[in-house]
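Student: this one's structure only:
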C-alpha cells in the first residue's frame, strides 16, 4: 500500500527484456537505501517487487511480469527515463495523499496543459471503463502521484499541479501526448461490487 506522495525522482539505468517479462534497474538512493529483497516500491505508480539492491550505486532491480507490461506504461520506459518512486507505507506513515495500491487500472493520455500563476491545469484522457470511478474533488493516482480531480467529463478529467508536484515528480515536464498510469480510488470499486452483489439468504 502507498500514499501517492512521491519520495524521490529516480532514473531507469538498465532494462533486460525477455519474451513476456523484464528486469528493470532503477537508481534511487533514498528508496534503495533501506530496501530489502521482497520489498515493494512503486515506480510511476506501479507496485514492483525488489529482487536485489546495490547500495554502492543506489539502485534496485525489480521483476516486471507480462500483466504489468500490458496494463501500464512500464513497457514503454527507456534507459535514462526519470520515474516517480515511493516506498510502501508503514503503520506510522502520514497519509498525506490517499490509499494507493500500485495496481494500475488503465493508461491515459495527457491532452492539454494550461499554466496558471503558480500552478498548472492538466487534462488527461480517461478510458471509458474508468469514468464511473472518477468524481470531482475525488482522488486519483497519475503515475503514482496522488491528485485531486478538479473536473471530469465522459472522456477526460483535469487535475491542478502545484509547484512542488511539478518540481519533484515527472508530471512537471510530461508533454501533451505522453501516456500516464492511472489508478482510481479503490474504495469506489469495492462499493460498486458490494452494492451490486446479490443479497445473501438469511
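Tutor: Yep, that arrived. Here the structure is a predicted model, which means the values were calculated and not measured.
Student: use CA for all of it now, contacts and neighbours both
Tutor: Will do.
Student: pull the residues that contact stretch 189-202.
Tutor: Here stretch 189-202 makes contact (CA atoms under 8 Å, 6 or more residues apart in numbering) with residue 133.
Student: show me where this structure has its helices.
Tutor: 29-33, 66-71, 163-168, 186-196 (DSSP state H).
Student: so which residues make contact with the second one?
Tutor: I take that to be helix 66-71. 20, 21, 46, 74, 75, 104, 105, 106, 107.
Student: using PyMOL, define a selection of the buried residues within those residues.
Tutor: To isolate the buried ones among these in PyMOL, judged by 16 or more other CA atoms under 10 Å, type:
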select buried, resi 21+46+74+104+105+106+107
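Student: reformat the contacts of helix 66-71 as a markdown table; add distance to residue 119.
Tutor: Compiled in a markdown table, the contacts of helix 66-71 are given as follows (distance: CA to CA, whole Å):
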| residue | distance to residue 119 |
| --- | --- |
| 20 | 40 |
| 21 | 38 |
| 46 | 26 |
| 74 | 28 |
| 75 | 30 |
| 104 | 26 |
| 105 | 27 |
| 106 | 26 |
| 107 | 24 |
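Student: try it against this one:
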C-alpha cells in the first residue's frame, strides 16, 4: 500500500525486452537504500517487485498486461519516473490509500500556468470517469491529487510548485499519457450498491411468488 507522496524522481536506465515481459533497470538512490529482493516500489504509480539492487539502482520485471494497461510501455532509457516505497505500518498517510494497481491511462489535454501553480486538464475513459468526483482523490502517475473539476471525459487538477518540481507532472507535455488509479473506495461502494440492488430485486421476486402461492 502506498500514499501517493512521491519520494524520488528516478530514471529508467535500461529496458530489456523478454518477449512476454520486460525487465526494467531504474535509478533511485533513495528508494533503494533499504530495498531488497521481493520488496515493492511504485514506479509512476505501478507497484513493481524488486528483483535485485546495486549501486542505487534496482531491476523489476513488468508483465505484458501491465505494459498494456499502464503507460510504462511508453518509457525508454532516460525517461524520468516517480518512485515511492510502500507506507510503513504506523506511518503518516500524507496522501490517500493507493494500491499501485493502475486502472488505466489518461492523456494530458491542457496545461494552464498560473502565477504560483498550474491547472492541468486530463482526459480519461468514461469507464473511469464515473469514479472521479470534484474534491475527491485520484492518483496520477503515482501522485496523490485532489480533483478540482470533473466531467464525463476529463478532470482537472491543480499542481503546486513542489509537485511541479519534484515529480514527472512538471515535465509532462500535452498529449503525454499518464497512469490513473481511482479511489478504490468508490469501486467498493459501486460493487456493494450493485449487489444491494440485485438482492432487493431477488427479494421482491420471492415475495411476489409467495403472494401467488397464497392466492
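Tutor: Happy to help now that I have it. Quick caveat: nothing in here was measured; it's all calculated off a predicted structure.
Student: single out the most deeply packed of the helices of the first structure.
Tutor: Greatest average neighbour count among these goes to helix 29-33 (a mean of 19), per mean count of other CA atoms under 10 Å.
Student: that helix vs the second structure, average offset?
Tutor: Taking mean CA distance after the TM-score superposition for the first structure, the mean distance separating helix 29-33 of the first structure from the aligned residues in the second structure is 0.5 Å.
Student: how much distance is there from that helix to the middle of the chain?
Tutor: Chain-centre distance of helix 29-33 of the first structure: 18 Å, with CA atoms, centre = their mean, to the nearest Å.
Student: same question, stretch 80-93 of the second structure
Tutor: Distance of stretch 80-93 of the second structure from the chain centroid (CA atoms, centre = their mean) equals 13 Å.
Student: in the first structure, what stretch matches that stretch?
Tutor: Aligned using TM-score structural alignment, stretch 80-93 of the second structure spans residues 82-95 in the first structure.
Student: quick one on the thing from earlier: for the helices of the first structure, which one sits closest to residue 82 of the first structure?
Tutor: helix 163-168 (10.7 Å; CA to CA).
Student: please enumerate residues in contact with stretch 107-123 of the second structure?
Tutor: 106, 124, 153-161, 172-178.
Student: kindly check the end-to-end length of that stretch for me.
Tutor: Terminal residues of stretch 107-123 of the second structure are spaced 5 Å apart (CA to CA, to the nearest Å).
Student: okay, the helices of the first structure in TSV with distance to residue 135 of the first structure next?
Tutor: Converted to TSV, the helices of the first structure look like this (distance: least, CA to CA, whole Å):
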stretch	distance to residue 135 of the first structure
helix 29-33	32
helix 66-71	22
helix 163-168	21
helix 186-196	10
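Student: wait, which of those is closest to residue 87 of the first structure?
Tutor: helix 29-33 (6.1 Å).
Student: for the closest one, packing partners?
Tutor: strand 59-64, strand 82-87 (3 or more CA pairs under 8 Å, 6 or more residues apart in numbering; DSSP states H and E).
Student: most tightly surrounded among these?
Tutor: strand 82-87 (a mean of 26).
Student: once aligned to the second structure, how far is it on average?
Tutor: Averaged out, strand 82-87 of the first structure is 0.2 Å away (mean CA distance after the TM-score superposition for the first structure).
Student: how near is the spatially most central residue of the second structure to residue 164 of the second structure?
Tutor: Residue closest to the mean C-alpha point of the second structure, counted by CA atoms, centre = their mean, is residue 181 at 3.4 Å. Distance, residue 181 of the second structure to residue 164 of the second structure, using CA to CA: 19 Å.
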